[in-house]
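Novice: Please work out how this folds:
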Amino acid sequence: MAEKKRVMLVVSYDGTAYNGWAFQKSTHNTIEEMLARAVHGLTGEDVEIIGASRTDAGVHAYGNIAVFDTCSTIPGDRFSYALNHILPEDICVVESREVYKDFHPRHCDTLKTYEYRVLNTKMPVPTRRFYTYHFSMPLDIEKMNEAAKLLEGEHDFTSFCNVESQALSHVRTIKEVSVKCHGDEVIISVTGNGFLYNMVRIIAGTLLQIGRGKGEPSDITAMLEKKDRSAAGPTAPAQGLFLIKYEFLDGIPDPSDT
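Specialist: As a prediction, the model looks like this:
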């Protein structure tokens, strides 16, 4: 039997039809489950898929990260091609590679970038309903950006976290938050070293409330200080959220370099 190795996947998916990323005994039809099935179909092995970000039901990704261990002789960089012949068309492995056996995507210094996309039109556009949140009210982008800047830096984001979060600490560092218009879409982009349960969606919901005139940018400071979920705005719907990319600050060492 070949020696076991660890393979990293960069996974893109349309989350519309899935119950989020993480497989649970009570939750089926997840991205993690589909990947495990595909690896089993390819290698005959029952593997554990370890994901970097456990995105919610309906959330999309261009570059989520996952690893699994295998004794397959398939080269790490060929798994992407092989798995894509098995996976459903709404999931794609855009890159694969062998990594060190102890490499864990959740135990690295990373920057993660999310985008929340808002369709800011008078009427909904049915063909875009799964990939944007329709918001018909006029938005003050300047005020939204002013509020967004107050979220940057290291803060306790308890007010911007689902009350069911089991995180031991709610302190996170946000490197950048921006709000831009791209045609009829308003795109809220958030980059940070980690995110709490529903955090980006709550940030989006809060900025939209300020953009429509319900509150001032300076209210963000008070929301952070209160450390109370009820202090911030609503949780925006899942379909507007995209995990864009992961940046590994120390790089990803290649075992072949040793």
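Novice: can we go C-alpha only for contacts and neighbour counts from here?
Specialist: Noted.
Novice: can you confirm Val118 is in a helix?
Specialist: No - residue state for Val118 (DSSP: H, G, I helix; E, B strand; the rest coil) corresponds to strand; a helix is not indicated.
Novice: which stretches of the chain form helices?
Specialist: In the chain, the helices defined using DSSP state H lie at 31-43, 79-84, 141-149, 199-211, 219-226.
Novice: closest to Phe68 out of these?
Specialist: helix 31-43 (8.9 Å; CA to CA).
Novice: Proceed likewise with the subsequent sequence, for comparison:
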Amino acid sequence: MEEPALLAIAIGYLGEDFHGSQYQPKIETVQGTLEQIAYELTWGEKPRERVHSLKLASRTDAGVNVRKNIAVLELPRHIWKGVGQRKMVQAFNDRLPATLWVWGVCEAPVGFEPRFPLNRTYRYRLEGLANWPGSSIEQMEKWLAIFVGENDFSNFCNPRAISDRKRTIFSTKPWVNNGQVIGFEITGYSFIWNQVRRIAHAILCLARGDVTISEVEDALYKPEIPCDLGMAEPDWLVLWGMVHEELSFQEPEADLSHFSSSPEWLTFRQRQHWCRVAKAEVRSWMLQDGLSLRLANYKKE
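Specialist: Presented below is the predicted three-dimensional model:
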């Protein structure tokens, strides 16, 4: 008997259209939507509690956008041979809502575990926050350096997060577009619930002068002393990608050239209006980038 085919499905989605990624009964989620379509295509069981055809590499909260996540589906090999990469991508996308898309499929080796990539990368567009005052590249680099390395992020996660709150951040860097800092990038092996959004709010507080670097360091290096520095909204957070050395996807560099720069000297109400424009840009860019990734991984058969 042939071994079943283990398929890695690369997906992207707009977070505000789903109540998070993880399956929840009678609620629109990314996993639930994908599993329902797999069921309709006879590629999986009907989704319900504790019965799941798909496993996601990363969980995301409602509102968080995703450029790349991986879903794993097991199929009998004869079905995979008959369908192939191109038809599978097309079959999913023909049935998915416009805010969730499959941009690639490849076969993974036996025993592949999507939850354990070499690393994950997030980006947060700080300039989308209504009260973001701006930052120089040098300032941002200094603030981000605080979080690099292994630390206990108890003060930078959801209080209901698991008990093991130690995480290792491999690298951070300012997210720069047209010479202007628009946010930051952060890469680590794994992230705890709300970690990046709380780091983003701490940086916002530093930029506004609401806290000092010493206060942020104390919150990080003294996790036994509770300290709540707030949490930034999910709309500007993007799960940018992850690296699995077992998978072979083509990922062209993202084109952010149509992102507009935040005008200076706006009133608070005017800035709120600009933030709505920026949010529309993110939606447009996510869809455009999803198409670019899909075309880069298109295989003629």
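Novice: what TM-score do we get after superposing?
Specialist: Overlay of the two chains. TM-score (TM-score structural alignment, normalised by the length of structure 1): 0.83; 236 aligned residues with a CA RMSD of 2.3 Å.
Novice: related to what we said a few turns ago, could you identify which of the helices of structure 1 is most buried?
Specialist: helix 199-211 (a mean of 24; mean count of other CA atoms under 10 Å).
Novice: Please verify my assumption that Arg6 of structure 1 contacts Glu98.
Specialist: Yes - under the criterion of CA atoms under 8 Å, Arg6 of structure 1 makes contact with Glu98 at 5.9 Å.
Novice: mind putting the helices of structure 1 in TSV, distance to Ile188 of structure 1 included?
Specialist: Shown next, in TSV, are those (distance: least, CA to CA, whole Å):
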stretch	distance to Ile188 of structure 1
helix 31-43	25
helix 79-84	30
helix 141-149	9
helix 199-211	7
helix 219-226	16
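Novice: Structure 2: strands as residue ranges?
Specialist: 5-13, 54-56, 65-75, 100-108, 119-124, 149-152, 166-177, 180-188, 237-243 (DSSP state E).
Novice: Any chance of JSON lines for those, columns distance to Asn93 of structure 2 and mean neighbour count?
Specialist: Listed next are the strands of structure 2 as JSON lines, based on distance: least, CA to CA, whole Å; neighbours: other CA atoms under 10 Å:
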{"stretch": "strand 5-13", "distance to Asn93 of structure 2": "10", "mean neighbour count": "24"}
{"stretch": "strand 54-56", "distance to Asn93 of structure 2": "16", "mean neighbour count": "21"}
{"stretch": "strand 65-75", "distance to Asn93 of structure 2": "14", "mean neighbour count": "23"}
{"stretch": "strand 100-108", "distance to Asn93 of structure 2": "6", "mean neighbour count": "23"}
{"stretch": "strand 119-124", "distance to Asn93 of structure 2": "25", "mean neighbour count": "22"}
{"stretch": "strand 149-152", "distance to Asn93 of structure 2": "39", "mean neighbour count": "14"}
{"stretch": "strand 166-177", "distance to Asn93 of structure 2": "31", "mean neighbour count": "18"}
{"stretch": "strand 180-188", "distance to Asn93 of structure 2": "29", "mean neighbour count": "21"}
{"stretch": "strand 237-243", "distance to Asn93 of structure 2": "20", "mean neighbour count": "21"}
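Novice: would you turn these into TSV with distance to Gly20 of structure 2?
Specialist: What follows is the strands of structure 2, written out as TSV (distance: least, CA to CA, whole Å):
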stretch	distance to Gly20 of structure 2
strand 5-13	11
strand 54-56	12
strand 65-75	10
strand 100-108	12
strand 119-124	16
strand 149-152	25
strand 166-177	22
strand 180-188	21
strand 237-243	13
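Novice: how about the corresponding residue of structure 2 for Glu225 of structure 1, what does it touch?
Specialist: Applying TM-score structural alignment, one finds that Glu225 of structure 1 aligns to Tyr221 in structure 2. Residues near Tyr221 of structure 2 by CA atoms under 8 Å, 6 or more residues apart in numbering: Asn151, Asp152.
Novice: now Ala130 of structure 2
Specialist: Residues near Ala130 of structure 2 by CA under 8 Å, 6+ apart: Phe268, Arg271, Gln272, Cys275.
Novice: likewise Leu35 of structure 1?
Specialist: Ile49, Leu87.
Novice: Tyr116 of structure 1 now?
Specialist: Thr132, Ile187, Ile188, Ser189, Val200, Arg201, Ala204, Gly240, Leu241, Phe242.
Novice: which residue in structure 2 lines up with it?
Specialist: By TM-score structural alignment, Tyr116 of structure 1 lines up with Tyr124 in structure 2.
Novice: From Met286 of structure 2, how far off is that match?
Specialist: Separation of Tyr124 of structure 2 from Met286 of structure 2 (CA to CA, to the nearest Å) stands at 14 Å.
Novice: How about Leu129 of structure 2?
Specialist: The gap separating Leu129 of structure 2 from Met286 of structure 2 is 19 Å, by CA to CA.
Novice: and the residue nearest the centre of structure 2, what is it in contact with?
Specialist: With distances taken as CA atoms, centre = their mean, the residue of structure 2 nearest its centroid is Leu239 (1.5 Å). Leu239 of structure 2 makes contact with Val64, Asn65, Val66, Arg67, Lys68, Asn69, Arg120, Thr121, Tyr122, Arg123, according to CA under 8 Å, 6+ apart.
Novice: try Gly194 of structure 1
Specialist: If a contact means CA under 8 Å, 6+ apart, then Gly194 of structure 1 has Thr110, Leu111, Lys112, Arg172, Thr173 as its contacts.
Novice: hang on, isn't the third one packed against Val177?
Specialist: No - with contact taken as CA under 8 Å, Lys112 of structure 1 and Val177 are classed as non-touching, separated by 11.9 Å.
Novice: Mutual contacts of those two, please.
Specialist: What both Lys112 of structure 1 and Val177 touch, as defined by CA under 8 Å, 6+ apart, is the set Thr191.
Novice: which part of structure 1 lines up with the longest helix seen in structure 2?
Specialist: What stands out as the longest helix in structure 2, according to DSSP H, is helix 268-296. Residue correspondence for helix 268-296 of structure 2 in structure 1, counting by TM-score structural alignment: none.
Novice: now that helix and strand 100-108, what's the angle there?
Specialist: Angle, helix 268-296 of structure 2 to strand 100-108, by axes from the mean of the first three to the mean of the last three CA atoms, to 10 degrees: 40 degrees.
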